[in-house]
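Novice: need coordinates for the below:
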Amino acid sequence: MDWVEKLNESISYIEGNLAAEISYEKLARIANCSVYNYQRMFSYIADKSLSEYIRSRRLTMAAFDLLNGRDRIIDIALKYGYESQDAFSRAFKVFHGVSPSVVRNETVQLRSCPKLSFQITIKGENHMNYQIEQWPAFRVMGIAHKIGTKAAFEVIPKLWEDAWKDGTMQRLMENFPAEEELLHYRPAGFLGIAEGGRWGDAEEMRYIIGITNHVEAEECKYIPPLEGFEEFAYPAATWAVFEANGELPEATQKIYKQFYTEWLPNSGYELADLPVIECYMQENRQEVWIAVTKG
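Specialist: From the prediction side, this is the model:
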């Protein structure tokens, strides 16, 4: 099953469970990626978050139920996961612009969020600078944070903000390798590493802020972790390394959108079960490392 088929299968799972619990872990397993990466991928392809899409689909179907059925409003609310009629009515009014009771009694205009369907498109408008690297095993020293996968988008920017305030970044900066040795320590710069668990099996993920302190190569000297920092090991793997230079966060967002919508579906590669790594260097230079395997 190719990448686009996996995505469409995950959408079918959502569609079949709009009136039941939708497991983000199940979605990630269908797409063969972590929960965090599935949410990231979805938002860049669909131009809306996964939670927003699910909410919009449920409210779309709730409107059809109001128009075409005789179920009580409270029963429709419970069907689509709302704990009370008031909570459902508020969400319904935000989305449709009218309350559920009005739909039953008047002719009104309603919004609709159609079911998504993914397909390969080749635009050819923007080029991507990347290279496929067979990179040896490497180690990172840093600080890990356990966070809920569903809250990752909101939590991660705050982790970086706190790391600058509490001196973490300064300590890492002072322990960068010598300038003439920097080329040997890749992934380079400050690293943001998102470990989302094996194929969606974990409700929590680990996010690491750190630097590379060793690569298994003769020319690379081992830098022992600083006091208070952990060390994390990653195996030799094939990495698609994308240049993402420019102002943040737009530069990395653009790369992710192109990667998921254009590069991956046409590349013949699949996502590997390894973290996604963002590398932040000087002068608005960034790289995104995504582990891949041949499909």
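Novice: C-alpha from now on. contacts and neighbour counts both.
Specialist: Fine.
Novice: quick check: longest helix of this structure.
Specialist: helix 50-68 (DSSP state H).
Novice: quick check: closest non-adjacent residue to residue 7.
Specialist: Among residues not flanking residue 7 along the chain, residue 31 sits closest, at 5.9 Å (C-alpha to C-alpha, 6 or more residues apart in numbering).
Novice: how many neighbours does the one you found have?
Specialist: Residues within reach of residue 31, counting by other C-alpha atoms under 10 Å, total 24.
Novice: gap between it and residue 188?
Specialist: Using C-alpha to C-alpha, to the nearest Å, we find residue 31 at a distance of 29 Å from residue 188.
Novice: check residue 15 too.
Specialist: 41 Å.
Novice: do residue 223 as well
Specialist: Distance from residue 223 to residue 188, by C-alpha to C-alpha: 14 Å.
Novice: tell me the residue furthest from the middle of this protein?
Specialist: residue 105 (41.8 Å; C-alpha atoms, centre = their mean).
Novice: pull the contacting residues for it.
Specialist: With C-alpha atoms under 8 Å, 6 or more residues apart in numbering as the criterion, no residue contacts residue 105.
Novice: from residue 87, how far off is it?
Specialist: 20 Å.
Novice: now the helices for the stretch 51-200 of the chain?
Specialist: 73-79, 85-96, 100-105, 152-165, 168-174 (DSSP state H, counting those that start in this stretch).
Novice: buried set for the shortest one?
Specialist: The neighbour-count criterion (16 or more other C-alpha atoms under 10 Å) identifies 100, 103, 104 as the buried residues of helix 100-105.
Novice: any idea which element the residue nearest to the spatial centre of the chain lies in?
Specialist: By C-alpha atoms, centre = their mean, the chain has its centre lying nearest to residue 40, at 2.3 Å. Using DSSP states H and E, residue 40 sits within helix 35-46.
Novice: for residue 26, same thing?
Specialist: Assigning secondary structure by DSSP H and E places residue 26 in helix 24-31.
Novice: now do that helix: distance to the chain's middle.
Specialist: Helix 24-31 sits 13 Å away from the centroid of its parent chain (C-alpha atoms, centre = their mean, to the nearest Å).
Novice: run this one through as well so I can compare:
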Amino acid sequence: MDQATATLDTKSEKLIQETQVHVSFLFFEGNFSIIIEVIFEIKKGEPKMEYRMETIDFDIKIIGKGIVVQTAESFKTISTIWENAEKDGYLQQLINLSWKERKCTLEGILGVCGNEAAIKEGEFTYFMGVRSDGEVPSELGIIHISHNLWAVFPNVSNAWERLYIDWLPNSGYELAKIPCIECYYPPNHEPSNELWVPVIVK
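Specialist: Below is the predicted model:
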């Protein structure tokens, strides 16, 4: 074996050791599987994901509006949605609608992602809103979510990157047919944001 071949084999072995993506997403169809493999590359040796379990025994009412996003462009598009919401005053409108006093752990500005936790379609609706008991403005809508068991992860972007291929396979849970909720808290809250993932015990 020459030196070039040995170097290539070493690099290939290192890549195999580090990448845990490809077999995990073979159940997706079409280009979406390729997209997920590129976005969600995980390396062995990373620390275990921090999370806690929460139980919510009541209906979650969220006031807001939804925007259809393409799954392949969702990270970029959702970031733009938030930027636009701050510029056009929608973010402030949601803050004004939200509860003045904290009523439970699921608070802040919320981003509801599609119809269920496993996003397999080419597009989904991102519903940006708040929990509120106030009157619903005519230009906004309401969604209701009913589910009791949630896995809650700090740092939304990191949670999305590692949820499906790192945490879920060995968690003892499976995803419920309920959407994940991104939760963005007021200033000085620790953590500043969390991903709420609906699960059921296997």
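Novice: TM-score for these two?
Specialist: After superposition, the two chains reach a TM-score of 0.72 (TM-score structural alignment, normalised by the length of the second structure), with 179 aligned residues with a C-alpha RMSD of 3.2 Å.
Novice: which residues touch the residue nearest to residue 7 of the first structure?
Specialist: Counting by C-alpha under 8 Å, 6+ apart, residue 31 of the first structure makes contact with 3, 6, 7, 9, 10, 38.
Novice: would you turn those into CSV with secondary structure, neighbour count and distance to residue 168 of the first structure?
Specialist: Formatted as CSV, the contacts of residue 31 of the first structure follow (DSSP: H, G, I helix; E, B strand; the rest coil; neighbours: other C-alpha atoms under 10 Å; distance: C-alpha to C-alpha, whole Å):
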residue, secondary structure, neighbour count, distance to residue 168 of the first structure
3, helix, 22, 38
6, helix, 18, 40
7, helix, 23, 38
9, helix, 18, 42
10, helix, 20, 39
38, helix, 24, 29
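Novice: biggest separation within these, which pair?
Specialist: Pairwise distances across these peak at 13.0 Å for 9 and 38 (criterion: C-alpha to C-alpha).
Novice: aligned partner of residue 194 of the second structure in the first structure?
Specialist: Matched by TM-score structural alignment, residue 194 of the second structure corresponds to residue 287 in the first structure.
Novice: hang on, its match packs against residue 242?
Specialist: Yes: with contact defined as C-alpha atoms under 8 Å, residue 287 of the first structure counts as touching residue 242 (5.5 Å).
Novice: quick one: map the residue farthest from the centre of the first structure onto the second structure.
Specialist: The alignment leaves residue 105 of the first structure without a partner in the second structure, by TM-score structural alignment.
Novice: same check on residue 238 of the first structure?
Specialist: In the second structure, residue 238 of the first structure lands on residue 149 (TM-score structural alignment).
Novice: so what's the residue count around its match?
Specialist: 18.
Novice: leaving out chain neighbours, which residue sits closest to it?
Specialist: In space, and not counting its chain neighbours, residue 149 of the second structure is closest to residue 55: 4.8 Å by C-alpha to C-alpha, 6+ apart.
Novice: distance check, the one you found against residue 78 of the second structure.
Specialist: From residue 55 of the second structure to residue 78 of the second structure the distance is 27 Å (C-alpha to C-alpha).
Novice: so those two - more neighbours on which side?
Specialist: residue 78 (18 against 12).
Novice: counterpart of that one in the first structure?
Specialist: Aligned partner of residue 78 of the second structure by TM-score structural alignment: residue 156.
Novice: repeat that for residue 111 of the second structure.
Specialist: The alignment partner of residue 111 of the second structure in the first structure, by TM-score structural alignment, is residue 192.
Novice: and if you look at residue 94 of the second structure?
Specialist: With TM-score structural alignment as the criterion, residue 94 of the second structure matches residue 172.
Novice: just the strands in the second structure please.
Specialist: Here the second structure has its strands, by DSSP state E, at 52-55, 60-70, 109-113, 123-131, 141-145, 149-154, 173-175, 180-184, 193-201.
Novice: tell me the helices and strands packed up against the third one.
Specialist: In this case it means strand 109-113 of the second structure. Packing partners of strand 109-113 of the second structure (3 or more C-alpha pairs under 8 Å, 6 or more residues apart in numbering; DSSP states H and E): strand 123-131, strand 180-184.
Novice: likewise for the fifth one?
Specialist: Using 3+ C-alpha pairs under 8 Å, 6+ apart, the elements in contact with strand 141-145 of the second structure are strand 60-70.
Novice: let's see that with 10 Å instead.
Specialist: strand 60-70, strand 123-131 (3 or more C-alpha pairs under 10 Å, 6 or more residues apart in numbering; DSSP states H and E).
Novice: repeat for the second one
Specialist: For strand 60-70 of the second structure, the helices and strands in contact under the criterion 3+ C-alpha pairs under 10 Å, 6+ apart are helix 74-88, helix 90-97, strand 109-113, strand 123-131, strand 141-145.
Novice: same check on the fourth one?
Specialist: Other elements packing on strand 123-131 of the second structure under the criterion 3+ C-alpha pairs under 10 Å, 6+ apart are strand 60-70, helix 74-88, helix 90-97, strand 109-113, strand 141-145, strand 180-184.
Novice: residue range for the last one in the first structure?
Specialist: Which is strand 180-184 of the second structure. Strand 180-184 of the second structure corresponds to residues 276-280 in the first structure, going by TM-score structural alignment.
Novice: contacting residues around that stretch?
Specialist: With contacts defined as C-alpha atoms under 10 Å, 6 or more residues apart in numbering, stretch 276-280 of the first structure is touched by 34, 36-37, 186-196, 208-211, 239, 241-245, 248, 252, 285-291.
Novice: could I get the helices and strands packed on strand 109-113 of the second structure in TSV, plus columns for distance to residue 11 of the second structure and mean neighbour count?
Specialist: Output for these, formatted as TSV (distance: least, C-alpha to C-alpha, whole Å; neighbours: other C-alpha atoms under 10 Å):
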stretch	distance to residue 11 of the second structure	mean neighbour count
strand 123-131	36	22
strand 180-184	37	24
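Novice: closest to residue 49 of the second structure out of those?
Specialist: Short answer: strand 180-184, nearest of these by C-alpha to C-alpha, at 16.6 Å.
Novice: between strand 109-113 and the closest one, find me the angle.
Specialist: 160 degrees (axes from the mean of the first three to the mean of the last three C-alpha atoms, to 10 degrees).
Novice: now do strand 180-184 of the second structure: distance to the chain's middle.
Specialist: The answer for strand 180-184 of the second structure is 7 Å, by C-alpha atoms, centre = their mean.
Novice: and the angle from that strand to strand 149-154?
Specialist: 40 degrees.
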